[in-house]
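[1] Using only what follows, build the 3D model:
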Amino acid sequence: MSSYSIAVLPGDGIGPEITDAAEIVLKRLVASNQGLALDLTRYEAGASHYRATGVTLPPDVVTACVAADAVLLAAIGLPDVRNPNGTEVQPEMMVGLRRALDVQSAPRPVKLYPGVRSPLADVGAGIDMVIVRENLEGLFASFGGGAVVGDQVATDTIVITRAGTEKACRYAFELARRRNGRPRDGRRRVTCVDKANVFRCFAFFREVFFDVAKQYPDIEADALYVDAVSLYLVQEPDAYDVLVMENQFGDILSDLGAGLVGGLGMAPSAEIGDHHALFQPSHGSAPTIAGQNIANPIAMILSAAMMLDWLGERHDDPLALGASKQIEAAVAGVLARGDCRTRDLGGAASTTDFAEAVAAAL
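    A predicted model of the protein is given here:
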């Protein structure tokens, strides 16, 4: 029996709707896989919770997330819900949860599925890459710090450590070993993305990257500057397999990648540590369409598939690994069929319609 406890955080805006959609798929998956059990327990946190209680991330929710086998988070944040200092409450929750779970590496798949149109006129052999963000350091290490002097000067500090960079780079190479290589020719490659020609911290990041690369002689390793990669991802997206980078660069380039494959509704993500992991779509809470049942749930559903893949790897569980593949295959099949697409993909299907179509495909 494969039994896992999942802490589910629906969050804000469209979060509860896409959470319902993911649960439709997961419950059908469990029903069709004898021996697989998922205990899905919901917890309240986020901007709506802050508005009601003054607390964004309750301590008992953090405790439950740490105790769970995995965390499935939908979307958090509302632009009109802010701290007294004027900042949104969303970063407070996300950074707090990341630090509590110690999730160092954040893979964000960028994959163009059959039946989904890319804005690029030519995608070559296809788009199938993963952007890996170092998740706790970089510019985000300044969260809660930084300095403002009067109304004239503001500073934040970027932090790069050998330990944090090694973990993210090692995760990227291990991931490359599991993949089929870049679409162009099947070569397994990890690309370091930095600004090593200007900043000492990025030169250090690149140095650590190539130190780690020596431990993976079966995987090609190269390095490119972030501004160049922003161009190359548009010009030759089939040339990339796994890319690893500092936190802020990963935050930006993963949105660019999502734009190449149909938008943020197609962008799942994970945050992986030595002992814990969190899974969530890369998009925000989209409050302007909340409650209308029109949001694209694919990123949430595929994030749940990533969760099962991680559980399968961590526990050497072929049932969970197989279940992950079943979800992705079902999503791909519905998209390729073309008769059930949400509005952002040019169709008229509701959030629930798409989830039920994937469940039926299982």
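[2] C-alpha from now on. contacts and neighbour counts both.
    OK.
[3] top helix in this structure by residue count?
    For the chain, the helix that runs over the most residues, judged by DSSP state H, is helix 318-337.
[4] sec struct for the residue nearest to the spatial centre of the chain, please.
    What sits nearest the mean C-alpha location of the chain, by CA atoms, centre = their mean, is Ser269, with 1.4 Å. When the structure is split into helix, strand and coil by DSSP: H, G, I helix; E, B strand; the rest coil, Ser269 lands in strand.
[5] The one 3 residues further on too?
    Put simply, Ile272 is strand when judged by three-state DSSP.
[6] Tell me how many other residues surround it.
    Counted with other CA atoms under 10 Å, residues neighbouring Ile272 total 25.
[7] Contacts only, for the closest residue in space to it that isn't next to it in sequence.
    If you skip the residues right next to it in sequence, Ile272 has Val103 as its closest partner in space, 4.7 Å away by CA to CA, 6 or more residues apart in numbering. Remark: with contacts taken as CA atoms under 8 Å, 6 or more residues apart in numbering, Val103 is in contact with 135-136, 271-274, 276-278.
[8] hmm, try it at 10 Å
    Neighbouring residues of Val103 by CA atoms under 10 Å, 6 or more residues apart in numbering: 97, 134-136, 168, 270-278.
[9] Top of those residues by number of neighbours, please.
    Taking other CA under 10 Å as the neighbour criterion, Glu134 ranks highest of these with 32 neighbours.
[10] re the thing from before, burial measure for the residue lying closest to the residue nearest to the centre of the chain once chain neighbours are set aside, as a count.
    The spatial neighbour of Ser269 that comes closest, neighbours along the chain excluded (CA to CA, 6+ apart), is Arg108 at 4.5 Å. Around Arg108 sit 29 other residues, with neighbours defined as other CA under 10 Å.
[11] Kindly report the same for Arg206.
    Residues contacting Arg206 under the criterion other CA under 10 Å number 23.
[12] now the other sequence, so there's something to compare against:
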Amino acid sequence: MKDIYEIAVVHGDGIGPEVCAATIEVVKAALGPDSPLRFSEYPAGAEHFLKTGQSFPEPTFLACRAADAILHGAGGLPGVVHPDGTEAGLDFTLKLRFELDLYANIRPIRLFEGVESPLRGVKAGDIDYIILRENSEGLYAARGSGARLRGEVAVDTLVQTRTGIERIVRKAFELARQSDGAPRDGVRRVTCCDKANVLRSYAFFRSVFDEVAKDYPDIATEYALVDAMAMHLVLKPGHFNVIVSENMFGDILSDLAAATVGGMGMAPSAEIGDANGFFQAAHGSAPDIAGKGIANPYGTILSAASMLDWLGHKHGDAKLNQAAGRIRSVTEACLAGGLLSADLKGSASTRQITHSVCDRLAAAA
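    As a prediction, the model looks like this:
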């Protein structure tokens, strides 16, 4: 347990500052006047790149590395790119992942009461699983090092290591052990999502998965090819408990999965390593609605609840875990009560959602 937890806050671009500010209010309300969290703000992102030519200043990186946790709003703006065509606003997220070895990207997919799924006949409780995305290797490890020859050929290399696969797969089994199992049958299972029938790198992923699985005889295992998985997440989402995959596959599938539970505004994420933790919603910066006061803050709020849980477990601080539980409970009640943003087919503003969540947290305290 610590007296003070330093939280590095990077608001970022578009709606990032709005959802980040809302989330900080909620966290403060959950912890009360004796909150042990100290929030310090730092610049990074596409807007900062346009102003200064730097998308991720070194002082911001050093502050993030030294902090107890990192909270981010959103990054990136259309057309703000480096000479090679890659987005400048993504430098913040990607550098943190690789430099701080944030190898586990945990993306909970849950349908809340009050939120309508586009899937027919699916109701709250029918979808509740985790996509665990390997976050430090895979195809994205090639960013900045791929080859582009004479405007005719471009090559990026997919990299997977035994160490990287072992630790993400072991994390998947541990998450399954901590869960209540899949909604449809209550079975604790880990699904290995790959393309092992075509590429050696994914066949290697599967073989290491099989080796690790032997240490978890209490957890059911299965495989799903990524193209089939895209279908399964629509047709039988209640079957899944924990899905583990390579970096790019996890990125794509988690966005598809988010669409089944209300959209990207309902997509929290936690990116953790052995020493550092980075927390943000999985959505983008949505510059088309920035400044209009209608951004959905729930994804970032739920990401902050994961931040409190991670800090609480890491430092043996039950107060933080209890605050995380209150945030989730109040968020669930607000959604069930119809406090929905425009993307959820509601009319509540960012401010209305924030005030309601904070008021309920104060009443609960």
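[13] care to give me the TM-score?
    The pair, once superposed, lands on a TM-score of 0.96 when counted by TM-score structural alignment, normalised by the length of the first structure; 359 aligned residues with a CA RMSD of 1.3 Å.
[14] related to what we said a few turns ago, quick check, the residue nearest to Ser269 of the first structure in a strand?
    Yes - secondary structure assignment places Arg108 of the first structure in a strand (three-state DSSP).
[15] That one matches what in the second structure?
    With the correspondence set by TM-score structural alignment, Arg108 of the first structure lines up against Arg107 in the second structure.
[16] Checking my notes, Gly291 of the first structure in a strand, right?
    No - residue state for Gly291 of the first structure (three-state DSSP) corresponds to coil; a strand is not indicated.
[17] What about it, how many residues nearby?
    Counted with other CA under 10 Å, the burial measure for Gly291 of the first structure works out to 13 neighbours.
[18] Could you check how far the match of Arg108 of the first structure is from Tyr42 of the second structure?
    Using CA to CA, to the nearest Å, one obtains 25 Å as the distance from Arg107 of the second structure to Tyr42 of the second structure.
[19] try Leu199 of the second structure
    Separation of Leu199 of the second structure from Tyr42 of the second structure (CA to CA): 41 Å.
[20] Could you check which of these two is surrounded by more residues?
    Regarding Leu199 of the second structure and Tyr42, a neighbour count based on other CA under 10 Å identifies Tyr42 as having more, with 17 against 10.
[21] Could you double-check that the more buried one sits in contact with Ser55?
    No - in this structure, Tyr42 of the second structure sits apart from Ser55 without contact. The criterion is CA atoms under 10 Å, and the distance is 11.7 Å.
[22] who touches both of these two?
    Common neighbours of Tyr42 of the second structure and Ser55 (criterion: CA under 10 Å, 6+ apart): Gly12.
[23] Please identify the helix or strand for Val261 of the second structure.
    Element membership for Val261 of the second structure (DSSP states H and E) is empty, with no helix or strand holding it.
[24] how many other residues sit next to Ser303 of the second structure?
    Around Ser303 of the second structure sit 30 other residues, with neighbours defined as other CA under 10 Å.
[25] Provide a list of residues in contact with it.
    Shown here is Ser303 of the second structure, whose contacts under the criterion CA under 10 Å, 6+ apart are 23, 71-72, 107-108, 266-271, 278-282, 297, 309, 324, 328.
[26] So the residue of the first structure positioned farthest from its centre versus Phe143 of the first structure, what's the distance?
    Computed with CA atoms, centre = their mean, the maximum C-alpha offset from the centroid of the first structure is found at Gly150, amounting to 37.0 Å. In this structure, Gly150 of the first structure and Phe143 of the first structure are 19 Å apart, going by CA to CA.
[27] and the residue mapped onto Asp215 of the second structure from the first structure, helix, strand or coil?
    Following TM-score structural alignment, the counterpart assigned to Asp215 of the second structure within the first structure is Gln215. Gln215 of the first structure carries the three-state label coil when classified by three-state DSSP.
[28] What distance do you get for Gln215 of the first structure to Val130 of the first structure?
    The gap separating Gln215 of the first structure from Val130 of the first structure is 20 Å, by CA to CA.
[29] Neighbour count: those two, which is higher?
    Per other CA under 10 Å, whichever of Gln215 of the first structure and Val130 has more neighbours is Val130, with 26 against 11.
[30] Could you name the helices and strands sitting against the host helix or strand of the more buried one?
    Counting by DSSP H and E, the element that carries Val130 of the first structure is strand 128-134. Counting by 3 or more CA pairs under 10 Å, 6 or more residues apart in numbering; DSSP states H and E, the packing neighbours recorded for strand 128-134 of the first structure are strand 103-111, helix 162-178, strand 189-194, strand 242-245, helix 247-260, strand 268-273.
[31] looking at the ones you listed, which is closest to Gly291 of the first structure?
    Between Gly291 of the first structure and these, the shortest gap by CA to CA is with strand 268-273, which sits at 21.2 Å.
[32] Tell me what angle whichever helix or strand comes after the closest one forms with strand 268-273.
    For strand 268-273 of the first structure, the following helix or strand on the C-terminal side (DSSP H and E) is strand 277-281. With axes from the mean of the first three to the mean of the last three CA atoms, to 10 degrees as the criterion, the two stretches strand 277-281 of the first structure and strand 268-273 enclose an angle of 160 degrees.
[33] Quick check: which helices or strands does strand 277-281 of the first structure pack against?
    Using 3+ CA pairs under 10 Å, 6+ apart as the contact criterion, the elements in contact with strand 277-281 of the first structure are strand 2-11, helix 59-67, strand 70-75, helix 90-101, strand 103-111, strand 268-273, helix 298-314.
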